[in-house]
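Structural data only, the sequence is not supplied:
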């Protein structure tokens, strides 16, 4: 894959090619990390002919530096922290809990906004592929993996177009497999490596999910 990546759809198509061994398998489930991971995962799910759902994760932004993740939380109560950042910035537990409580409310709001009354997918015994549009510190993805492990999947695969090499190494400690297409350095930010990297709205996420979920429904009726 050439850098910069054209857009999230192009990234998803490239990831699907790299994940070809998982195509047309009954045990595979694709989980997207919204918002940015949804258009990437839609391409992967369609190419692999696998069902798509969501893994909701919220970054715990460092006070005063919201883009710097001191940790993350995920559906199911999993929490993963970046101890190096917490220690270096002397962030106390009360501050961490306050940020986590705020992000938990947002996580629950998104759960309702994106999924509505759609039942949660079965995780146990399945090969779950977690997809995002890129990873920086890895806190959100590691929280997603931790949350999944509580539900007894047969295998957890992390699939992203780009991430720093050191972050890939950290994710490999928790996932069974990490598929990362590019590890550019210095990394700086995910958006730097995309030619087109717009912010997505809740409405755009719902629209993309509805399109794919409608196709899945048609295929089973």
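Right, received. Where do you want to start? Everything quoted here is computed from the prediction, not taken from an experiment.

CA only for contacts and neighbour counts going forward, please
Noted.

which residues in this structure form strands?
With DSSP state E as the criterion, the chain has strands at 28-32, 52-54, 57-62, 65-74, 79-81, 127-131, 155-162, 177-182.

Can you name the residues in contact with the longest one?
Strand 65-74 has contacts (Cα atoms under 8 Å, 6 or more residues apart in numbering) with 55-62, 79-83, 85-86, 100, 103-104, 107, 137, 139-140, 143-144, 147.

let's go with 6 Å and repeat that
By Cα atoms under 6 Å, 6 or more residues apart in numbering, the surrounding residues in contact with strand 65-74 are 56-62, 79-82, 85, 139-140, 143-144.

List the buried residues of the longest helix belonging to the chain.
The residue-count maximum for a helix in the chain (DSSP state H) belongs to helix 93-115. For helix 93-115, a neighbour-count test (16 or more other Cα atoms under 10 Å) marks 96, 99, 100, 103, 104, 107, 110, 111, 114 as buried.

circling back: what's the closest of the strands of the chain to residue 10?
Closest approach to residue 10 among these (Cα to Cα): strand 155-162, 9.7 Å.

The closest one packs against which elements?
The contact analysis (3 or more Cα pairs under 6 Å, 6 or more residues apart in numbering; DSSP states H and E) places strand 155-162 against strand 127-131, strand 177-182.

Highest mean neighbour count out of these?
Highest mean neighbour count of those: strand 127-131, a mean of 25 (counted as mean count of other Cα atoms under 10 Å).

what angle do that strand and strand 177-182 make?
For strand 127-131 against strand 177-182, the angle by axes from the mean of the first three to the mean of the last three Cα atoms, to 10 degrees is 30 degrees.

Check it against this one:
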């Protein structure tokens, strides 16, 4: 599906104003094929999903490196007591993001996105919180356009992503969706060393 996604983004091939950006960690493996096919520079953006102790432990929100929080509808409907627990979750997540970004980049600066078209890639979209948090973070860096791209996504996330992205490219909208890993024959999450090598 990664190669198919690269082909789907063929319209951007050869453009000097394109940057392919992976959401760490899920989008890292998918972004490599896209960047190679399009001949575009690649970079990463770190997002952390936060899980609150409620019910089955589904992702309830996501936070980006700038500290912008994206909440899902269920969390917004929770009690004030549940929402107050977010403070400690956010603080821990931001510390973790800072450490992880330092390790992944190994002093390599982030690519300047001002005036560029950013192809923001993840390996799948379930709730949309991670992608939306990434898009919120990117808006502060002045890109001309943000294109969200993924091989597979839940239909429930479509409207929310389309509301914040300039375009959305997805190969499949299966129902029921389940877990992202169900749609891959080999679903692996890269470690820090692999991410660092990708950026070298």
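That came through, no problem. Keep in mind that what you see is a predicted model, and the values were worked out from it rather than measured.

Out of the contacts of strand 65-74 of the first structure, which end up buried?
Buried members of the contacts of strand 65-74 of the first structure, scored by 16+ other Cα under 10 Å, are 56-62, 79-81, 139-140, 143-144.

Map residue 144 of the second structure across to the first structure for me.
Here residue 144 of the second structure is matched to residue 154 in the first structure, going by TM-score structural alignment.

Just want the most central residue of the second structure.
Nearest to the mean C-alpha position of the second structure, by Cα atoms, centre = their mean, lies residue 23 at 3.5 Å.

The first structure: which residue goes with that one?
Counting by TM-score structural alignment, residue 23 of the second structure corresponds to residue 33 in the first structure.

what's next to stretch 93-112 of the second structure, contact-wise?
Stretch 93-112 of the second structure has contacts (Cα under 6 Å, 6+ apart) with 192, 195, 196.

Can you tell me how far the aligned partner of residue 19 of the first structure in the second structure is from residue 120 of the second structure?
With TM-score structural alignment as the criterion, residue 19 of the first structure lines up with residue 9 in the second structure. For residue 9 of the second structure, the distance to residue 120 of the second structure equals 11 Å [Cα to Cα, to the nearest Å].

Leaving out the residues flanking it, which one is nearest to the counterpart of residue 69 of the second structure in the first structure?
When the first structure is aligned by TM-score structural alignment, residue 69 of the second structure is paired with residue 79. Sequence neighbours aside, residue 73 is the residue nearest to residue 79 of the first structure in space, at 4.4 Å (criterion: Cα to Cα, 6 or more residues apart in numbering).

I'd like to know how many residues surround that neighbour.
When neighbours are counted by other Cα atoms under 10 Å, residue 73 of the first structure registers 28.

repeat for residue 67 of the first structure
Residues near residue 67 of the first structure, counting by other Cα under 10 Å, number 12.

again with the one 3 residues further on
Here the number of neighbours of residue 70 of the first structure (other Cα under 10 Å) works out to 26.

Which residue in the second structure occupies the aligned position of it?
By TM-score structural alignment, residue 70 of the first structure lines up with residue 60.

Need the max-distance pair from the buried residues of helix 93-115 of the first structure.
96 and 114 (26.4 Å).

thinking again about what came up before, what's near enough to touch the match of residue 23 of the second structure?
With Cα under 6 Å, 6+ apart, residue 33 of the first structure has these contacts: 55, 56, 132.

do that again at 10 Å, thanks
Residue 33 of the first structure is in contact with 39-41, 53-58, 130-133, 140-141, 144, counting by Cα atoms under 10 Å, 6 or more residues apart in numbering.

Roughly how far does it sit from residue 56 of the first structure?
Distance from residue 33 of the first structure to residue 56 of the first structure, by Cα to Cα: 6 Å.
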